[in-house]
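# can't give you the sequence, but here's the structure:
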């Protein structure tokens, strides 16, 4: 009997993975071949597998709302007691990754055609609020006719969906954008960055950034790859410029839309300088883009004995005329092809007789370079500040005499970026890393206060914040008690408890513990009933929470915030309040600590 899945016949297995199986299927009702992707339904307590299932459903939701010739269509979604399945368009072809892995290369016109198909699909997808987030050759299908179809919307971000958020790193490292590595919210320009990486690979046969996760992340955030023209003679400066714009570090510096990317690529490939004004590609990016480049070839018959007449000098754009180069041009031809056509006139030229051997004097031995001078403490401090001070989703402090780093870093991409940054510092092996990793939706909060936190405290010192008794873990019904000490200036305190569920509880000031000015170095305790004031107990949801406190020489808010609000409402107001205080010359010091809460 033919195995059935709902109304669909399962004809053969097309592929298997850790999560499920893909079948060739058949819809007998409308006489259509289909592909059916299946995953096993996970146990309720298997959190990771539940997330995989959520992504699977998201793929059906994302691709199911899209109907375009350059996107693999989704026709149906269903579940049985054991599995969930998606019914998709059957693509009789292969993946772009399979083609590239075989070492096959495309000419520039074919690359342009493939990228235009990709951009057409992305323009349609983005126009309907769907960002793919995992554009790579493995997710680009090629039909037998060579048409492009975008597949696998499993980690897509859908506008108005709450299933993905900033702080989540999803994607394939070699093709991920800086904002994906930093756990920031993505938009359509993320797909354009990944497409730029793929264009680089199509033009050169190599990915722009290689290595392990940490190495790739560091390169994506801090370095530029070699221009494609440095790796392939078929790539012009105009194509370099398109790749550079698509792969810009900042999303706002990339193409605004997929259609702009496609048009700029077409213009660059055809060397039409209209792209200069349309897409901000400077005229220098085009070089002599319309010049014809002909690879030398070995003549099929012996070259004529009579040399051609000397060519008239021709001035080049970036150097002396070929006449000035003289014998060097002949040497280049000999190296490239063992002979070949002259650069001018098309006459065949005899190879020159071998030059007599000349005794070579021994090459002088270059002196060893002097060791680089040791950095002064001020230079070392500047190096640390430049490398670590602006890392996203961190709040760091450094002690140079002991080479100790303390503070907080977000889990996942921020922590990996931090590790890469530390390795780029002088003597990374001697650095003592005591930075706590925080797993939770706190990147936006840390990024809000980080501009007001000095890596090296100055004469004003730093605000001190800790759970009473030096605790780092609290259990259900435990009191949340906090000890704070003002920095070396008088001012006001704002202390907030950020929960993993996205809520914020304002611990100080409150209606029962009004705001007041504290002297420099003064201590403040919170949450201890013996000292009066409000008190709080730990309760569900359990996990990693965070306390943030801010000391400022002026009050941040003119009136009390609601004691309990969401982080999404509070953080924009806090950011504006800090900016206003700083603009008025106020002194500000910030601190943050993680709080691990447990049921028992």
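Received the coordinates, thanks. These numbers were taken from a predicted model, which means no experiment stands behind them.
# alpha carbons only for contacts and neighbour counts from here, please
OK.
# mind checking how far residue 61 is from residue 74?
Using C-alpha to C-alpha, to the nearest Å, we find residue 61 at a distance of 9 Å from residue 74.
# higher neighbour count, the two?
Legend: neighbour count by other C-alpha atoms under 10 Å for residue 61 and residue 74, higher for residue 74 (24 against 19).
# Next up, a structure to set beside the first:
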């Protein structure tokens, strides 16, 4: 396509950009002597369903934008197809996208923010009145008409996934959009209306005011946050954001559509009124203004599982009686594979009359979840807040409390990939981080702390894990309580608080159920990428070992792996190395059917587990998880 000089009647001048679907060119319309932008998609492999959907969206973009003529919408002039490509001819907008300015760390004063939002909402109001919902409002789809920002206007582009009221193509059942800016109803694949654009515009306003998006992370992490948590609001993150605008952002980003602004015009009016009422209206920040960020995550990992008394374990016989066992395992670090073989030197436990009311025994000494890496604390000096503007009475510098620092760490840890990190902040402003993390996490967190000017010091008590465990760590973090939270936890240790096992040692997890009635899954992930299901187990070829899905009571203590009649237990065996035990407690069973085997690949199982976690969470269920590294060594 780069060698094509004409497309239909249009002359091709140069390539403006390339995207996932096709190429955008600067063109020339010789008939009326004007520059145009020509967006193209290839028509190859037209029988492929995915290609057919892309072409359908492309045609729908032409149809949607073609019916809209407004100063804040990029107009479509023409649509055509050749043997090789389909193309849309639209206005050539000389200025940059809003996204390009944000990526260059450009600053936006309040007057400019108001002008951008006023233009956007005016275009949306016009579009909505004509039955067109854009569904993908984001900085990359907002064009500035000039490189002179003081004189430029904003135009909405790319109606490729727009929904037209008379269209039957984009109904409920398809999740579509850009995750960071998607509304809750988009994530739920429900039919959307104009209020989904209101939500996305609220996210954009949040980003303009703070320089950050309200929710970060992967798709599943963002989805959970959008559906279940609230971010810290703009004035809590940026000294330049007037507190009066918080209520406007909150209403625009309400999780329920009927709690948002009913129209784009109502949103615009409320924004202007709030800005006018603010004492800090239209004053751009001084060049040396500092933004302090402190964003609250949806969830963060349990910093350190609580060591709990271990009850006398239930007898394991040919009739499964592991009911009443509630387990959350955080195990990793023993490269052992499991052999089920009897052990004569281990006495059988005394059977309990009932599983749900085991007789307690004295608690063992508590032990940390992970083996801390000896790393000297990283001290981060606090950065002073600069007054907003000389024309406005400077606000008193807010005191940074341990709770505020905890919120900062909550956001930092929640957005880490391949990490399951929690902890707390003491009265001395020292943050103690515990958990498990993959390569590079410590440096990433320290760099983030420095760039965000987080006060205080950091104590790093986080164990290192190989990348093979990254999917499991990321999954567990998505369902864990936030950093510093007192939310329910699932306690996990091994018997005698051991973290190192040798060839022939029994693997005996000890767990305590969180404070809700729920179900349990416990798995051993080996360093070779295989998974052994510890609980529940599928019946073996003789039918002797199987677990029924059982509901556990809050706080119930669970003992697994103790040898008993019909169940010799799990023993460490080659290959040796560092493995991980994971456990998940959920208010509903994660799987409606048992797994087909007790041993499978980690990639397959964690993919299915992630889907099951989303299903429970989307249905309003409660989940919490934990993990433990285990070093499995030769004698």
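Ah, there it is. The structure presented is a predicted model; accordingly, all values stated were derived computationally and were not measured.
# Counterpart of residue 121 of structure 1 over in structure 2?
By TM-score structural alignment, residue 121 of structure 1 lines up with residue 123 in structure 2.
# again with residue 30 of structure 1
Matched by TM-score structural alignment, residue 30 of structure 1 corresponds to residue 32 in structure 2.
# Could you check how many residues crowd around that match?
7.
# Tell me which other helices or strands the helix or strand in which the match of residue 121 of structure 1 is found touches.
Element membership of residue 123 of structure 2 [criterion: DSSP states H and E] is helix 110-129. If you count contacts as 3 or more C-alpha pairs under 8 Å, 6 or more residues apart in numbering; DSSP states H and E, helix 110-129 of structure 2 packs onto strand 154-156, helix 195-210, helix 264-277.
# The following helix or strand past the shortest one vs structure 1 - mean distance after superposition?
Proceeding N to C from strand 154-156 of structure 2, the next assigned helix or strand is strand 163-164, under DSSP H and E. Following superposition, strand 163-164 of structure 2 is found to deviate from structure 1 by 0.4 Å on average (mean C-alpha distance after the TM-score superposition for structure 1).
# State the span of structure 1 onto which strand 163-164 of structure 2 is aligned.
Using TM-score structural alignment, strand 163-164 of structure 2 pairs with 157-158 in structure 1.
# got it, and stretch 230-243 of structure 2?
The aligned range for stretch 230-243 of structure 2 in structure 1 is 224-237, by TM-score structural alignment.
# For that stretch, buried residues please.
Across stretch 224-237 of structure 1, burial judged by 16 or more other C-alpha atoms under 10 Å covers 227, 228, 229, 235, 236, 237.
# Redo those as a markdown table? Include distance to residue 103 of structure 1 and secondary structure.
Listed next are the buried residues of stretch 224-237 of structure 1 as a markdown table, based on distance: C-alpha to C-alpha, whole Å; DSSP: H, G, I helix; E, B strand; the rest coil:
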| residue | distance to residue 103 of structure 1 | secondary structure |
| --- | --- | --- |
| 227 | 21 | coil |
| 228 | 17 | helix |
| 229 | 19 | helix |
| 235 | 18 | coil |
| 236 | 22 | coil |
| 237 | 24 | helix |
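# I'd like to know which of the residues you listed is nearest to residue 592 of structure 1.
residue 227 (42.0 Å; C-alpha to C-alpha).
# Could you look up the SS state of the closest residue to that closest one other than its chain neighbours?
Nearest residue to residue 227 of structure 1 in three dimensions, chain neighbours excluded: residue 240, at 5.8 Å (C-alpha to C-alpha, 6 or more residues apart in numbering). When classified by DSSP: H, G, I helix; E, B strand; the rest coil, residue 240 of structure 1 comes out as helix.
# how about the next helix or strand along the chain from the helix holding residue 123 of structure 2, aligned to which bit of structure 1?
As assigned by DSSP H and E, the chain's next helix or strand after helix 110-129 of structure 2 is strand 132-133. Under the alignment (TM-score structural alignment), strand 132-133 of structure 2 falls on residues 130-131 in structure 1.
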